[in-house]
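[1] Okay, sequence plus prediction incoming.
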Amino acid sequence: MFTTSFTLLLGIVGLVQGHAGHKHVRKRQDAPELSELLAGNGRFQAKIQAENPTLLSDLTAEGQAPPFMFLGCSDSRVSEGTIFDAAPGTLFTERNIANQFSQTDSNSNTVVSYAVAELGVKHIIVMGHYGCGGVAAAIASPPAAPVDAANGAVQSWIAPIRTLFETSTRPEIVTLRESIAGRTDVEEPEPEEPGFRALVEENIKVSVAAIAATSVIQNHYASLAGLSAEEKRAEGGPPEAVFIHGWVYDIENGQIQDLNISVGPPGVAIPPAPFSAVKQAAEGVEPAAEPAVEATVEPLQNSADSESPATICKNKCISKRRLQGSY
């Protein structure tokens, strides 16, 4: 018993000494990339303090009421806050590889549900981007077996886009597909490849159509259609109409274009997007009917004369409480 315990004690001492001899492994390492984040946060705070010093405290006190929900790609080059130069409280965001929406993805469904039912967003923006790595990977040959866990996860996620590439009838995609038919060594296409750009656009359309088909959106549209004249005149107003838009971003020049596939409640004029239209958007969701001239999409950047996100939130919260009889 004593011999066993003594042997065990010697083993523990040796292990501790062994770790002590490898202190260089724990030596502090410089990480300048982290310092850049610190500097960036400092610039952000300074800008807020100079331009709108009460914005963050107002949003904290009143909560958020963003007019937009944004579904975009996880790509680090497609940061929605930067691209739109939008203030905090403007965009309620969901991002994943290749800006996909699926009825089986509980994360995306939860974001849409909360955005519509709780936050009262007016617009859902699905924005993909040319040069998307997820879409490119769906065109390239899949990795050879055995596939590691990381590659397996990516391949599973982009499988719907690969199916879209294999079945689309859009001419640019058909041309690309036929040019690589039978090959097992297909590499990711260059960003300017027409079929690649077309697949990016078609993938956006799929997500727009999928969101429009959710029970959350369909029930919301049904509730709008079923409102009586008295309910529409009720204090605080009726529930907001929600419009779903499909846009594409060019990572090379920062330009955003509209795919002209916006969806809205039946009988409600769809506001025109303020961005120029993509020349070719031939397949997928039917283009929206010509909207009323007076309807416009709200600007993403707050001007000096517009209401701040905090003010919009406060008004919405008050209206909601009045409708519920609790204010």
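    Alright, I've got the coordinates.
[2] rest of the way, CA atoms for contacts and neighbours
    OK.
[3] tell me the SS of the residue most central in space within the chain?
    Geometric centre of the chain, nearest residue: Leu71, 2.4 Å, by Cα atoms, centre = their mean. Under DSSP: H, G, I helix; E, B strand; the rest coil, Leu71 falls in the strand class.
[4] ok, it to Thr163 distance?
    Distance, Leu71 to Thr163, by Cα to Cα, to the nearest Å: 21 Å.
[5] next one: Asp250
    Going from Asp250 to Thr163 by Cα to Cα gives 24 Å.
[6] Which one of the two is surrounded by more residues?
    Higher neighbour count among Asp250 and Thr163: Asp250, with 17 against 12, using other Cα atoms under 10 Å.
[7] How about the contacts made by the more buried one?
    For Asp250, the contact set (Cα atoms under 8 Å, 6 or more residues apart in numbering) comprises 129-131, 256.
[8] again, only this time at 7 Å
    Applying Cα atoms under 7 Å, 6 or more residues apart in numbering, we find Asp250 in contact with 129-130, 256.
[9] How about Leu56?
    Contacts of Leu56 (Cα under 7 Å, 6+ apart): none.
[10] and the host helix or strand of it, how far from the chain's centre?
    Assigned by DSSP states H and E, Leu56 falls within helix 55-62. Distance, stretch centre to chain centre, for helix 55-62: 24 Å (Cα atoms, centre = their mean, to the nearest Å).
[11] Quick check: buried residues in it?
    For helix 55-62, a neighbour-count test (16 or more other Cα atoms under 10 Å) marks 55-56, 58-59, 62 as buried.
[12] any chance of those in JSON lines, plus distance to Ala225?
    JSON lines is the format used below for the buried residues of helix 55-62 (distance: Cα to Cα, whole Å):
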{"residue": "Leu55", "distance to Ala225": "36"}
{"residue": "Leu56", "distance to Ala225": "37"}
{"residue": "Asp58", "distance to Ala225": "34"}
{"residue": "Leu59", "distance to Ala225": "32"}
{"residue": "Glu62", "distance to Ala225": "30"}
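[13] element containing Glu231, please.
    helix 229-232.
[14] Packing partners of that helix?
    Based on contacts counted as 3 or more Cα pairs under 7 Å, 6 or more residues apart in numbering; DSSP states H and E, there is no element that helix 229-232 packs against.
[15] quick one: it to chain centroid distance?
    Distance of helix 229-232 from its chain centroid, counting by Cα atoms, centre = their mean, is 34 Å.
[16] here's the one I want to compare it with:
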Amino acid sequence: MSVKELFINNIAWAQKVKKDDPAFFQRLSLQHAPEYLWIGCSDSRVPANEIIGLMPGELFVHRNVANLVVHDDLNCLSVIQYAITDLKVKHVIVCGHYGCGGITASVKNQKLGTLVDNWLLNVDNVQNLHRASIEKNNTQERIIDQLCELNVIEQVANVSKTSIVSDAWSQGQKVTIHGWIYSMTNGLLSDLDINVSSAEDLKIQYTQAIDRINDRFKLSPENE
């Protein structure tokens, strides 16, 4: 498909939206008040709005390789701050996906290029933190799947520990941090059962979520 065809597609999309809802673009231009911030992977097969059925304007989105929240990443932190402080989102969703290229590269020790390799050191840190439980799996595919889930939990914790979220909670602002994972084989999301609304929640739910994942991956595939 050529670049010119993308503009043709855009015209067709805009015309269809306007036909279905003549006032849509006018409303969209006058207000930006999403309730959700999505922190997901850059993988083009995981389109945030589409997989949860939300229209433009209903989801604020930040994406990077392996859906990481790193405390010196000013891009990600700026998005979180704007979403919570200015847009007043009520929910932050950290969503990973099975078969993530960044997670796979970390597990297989693949070299993708200097900058990407440096970025994926953050995934290596997650892998090292949970190495004892991950290495109990007998296939590389299951190790990758388990690390995809564990990485989501760690990033939920990282979001929850930012001064941005901590300040919002201390001021009584209601913000909940969720951890989800997406499967490209069936198009479905799974809730990893971590929904953090306070520092106290994190202390309890973090360990519980990690234990649930590790216990589930101890089982043989046919018993899951």
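    Thanks, I have the structure now. Since this is a predicted model, take the numbers as computed values, not measurements.
[17] Just give me the match in the second structure for the residue nearest to the centre of the first structure.
    Leu71 of the first structure maps onto Ile39 in the second structure when the alignment is built from TM-score structural alignment.
[18] thinking its match is in contact with Asn64, fair?
    No - under the criterion of Cα atoms under 7 Å, Ile39 of the second structure makes no contact with Asn64, lying 8.1 Å away.
[19] residues touching the match of Leu71 of the first structure, list them.
    Applying Cα under 7 Å, 6+ apart to Ile39 of the second structure gives the contacts 61-63, 67, 93-95.
[20] which of the contacts of Asp250 of the first structure lies closest to Ile211 of the first structure?
    Closest approach between those and Ile211 of the first structure, by Cα to Cα: His129, at 18.4 Å.
[21] show me the contacts for that closest one.
    Here His129 of the first structure is in contact with 200, 248-251 (criterion: Cα under 7 Å, 6+ apart).
[22] now the second structure: which of those residues match?
    Retained in the second structure by both residues aligned by TM-score structural alignment, their matches' Cα atoms under 7 Å are the following of these: 200, 248-250.
[23] which of those has the most neighbours?
    When those are compared by neighbour count (other Cα under 10 Å), Val200 ends up highest, at 25 neighbours.
[24] Secondary structure element for that one, which one?
    helix 194-212.
[25] And Ala140 of the first structure, what's its match in the second structure?
    Here Ala140 of the first structure is matched to Lys108 in the second structure, going by TM-score structural alignment.
[26] Tell me where the second structure has strands.
    Using DSSP state E, the strands assigned to the second structure run over residues 36-41, 59-64, 91-97, 176-182, 189-196.
[27] can you name the residues of the first structure that the second one overlays?
    So the one you mean is strand 59-64 of the second structure. Aligned using TM-score structural alignment, strand 59-64 of the second structure spans residues 91-96 in the first structure.
[28] Give me the mean deviation of the matching stretch from the second structure.
    Taken over the aligned residues, the distance from stretch 91-96 of the first structure to the second structure averages 0.5 Å (mean Cα distance after the TM-score superposition for the first structure).
[29] that older thread, so for Val17 of the second structure, which of the strands of the second structure sits nearest?
    Using Cα to Cα, the nearest of the strands of the second structure to Val17 of the second structure is strand 59-64, at 17.4 Å.
[30] Mind listing what's buried along that closest one?
    Within strand 59-64 of the second structure, the residues that qualify as buried are 59-64, counting by 16+ other Cα under 10 Å.
[31] How far does it sit from its chain's centre?
    8 Å.
[32] Now do that strand against strand 91-97, angle only.
    Interaxial angle of strand 59-64 of the second structure relative to strand 91-97 (axes from the mean of the first three to the mean of the last three Cα atoms, to 10 degrees): 40 degrees.
[33] can you state the direction angle for strand 59-64 of the second structure and strand 36-41?
    With the same axes, to 10 degrees defining the directions, strand 59-64 of the second structure sits at 20 degrees from strand 36-41.
[34] other SSEs contacting strand 59-64 of the second structure?
    strand 36-41.
[35] What is the mean deviation of the strand it packs on from its aligned residues in the first structure?
    Once fitted to the first structure, strand 36-41 of the second structure is off its aligned match by 0.4 Å on average (mean Cα distance after the TM-score superposition for the first structure).
[36] I'd like the distance between the counterpart of Ala117 of the first structure in the second structure and Val196 of the second structure.
    Matched across to the second structure, Ala117 of the first structure falls on Thr85, judged by TM-score structural alignment. From Thr85 of the second structure over to Val196 of the second structure the distance is 18 Å, taken as Cα to Cα.
[37] These two - which one has more neighbours?
    Taking other Cα under 10 Å, Thr85 of the second structure and Val196 do not tie; Val196 has more neighbours (24 against 15).
[38] Tell me which of the strands of the second structure lies nearest to Ala132 of the second structure.
    Going by Cα to Cα, the one of those nearest Ala132 of the second structure is strand 189-196, 20.5 Å.
[39] For the closest one, grab the matching residue range in the first structure.
    Mapped onto the first structure using TM-score structural alignment, strand 189-196 of the second structure covers residues 256-263.
[40] mind checking how far Lys122 of the first structure is from Ala87 of the first structure?
    Separation of Lys122 of the first structure from Ala87 of the first structure (Cα to Cα): 17 Å.
[41] Kindly report the same for Val111 of the first structure.
    Distance, Val111 of the first structure to Ala87 of the first structure, by Cα to Cα: 20 Å.
[42] likewise Asn219 of the first structure?
    With distances taken as Cα to Cα, Asn219 of the first structure is found 31 Å from Ala87 of the first structure.
[43] Compare the two (neighbour count), which wins?
    Between Asn219 of the first structure and Ala87, Ala87 has the larger neighbour count (other Cα under 10 Å), namely 18 against 12.
[44] How much space separates the more buried one from Pro309 of the first structure?
    Distance, Ala87 of the first structure to Pro309 of the first structure, using Cα to Cα: 8 Å.
[45] now do Ala117 of the first structure
    Distance, Ala117 of the first structure to Pro309 of the first structure, by Cα to Cα: 18 Å.
[46] so what's Ser198 of the second structure up against?
    Trp169.
[47] do Ser133 of the second structure as well
    For Ser133 of the second structure, the contacting residues are Asn214, by Cα under 7 Å, 6+ apart.
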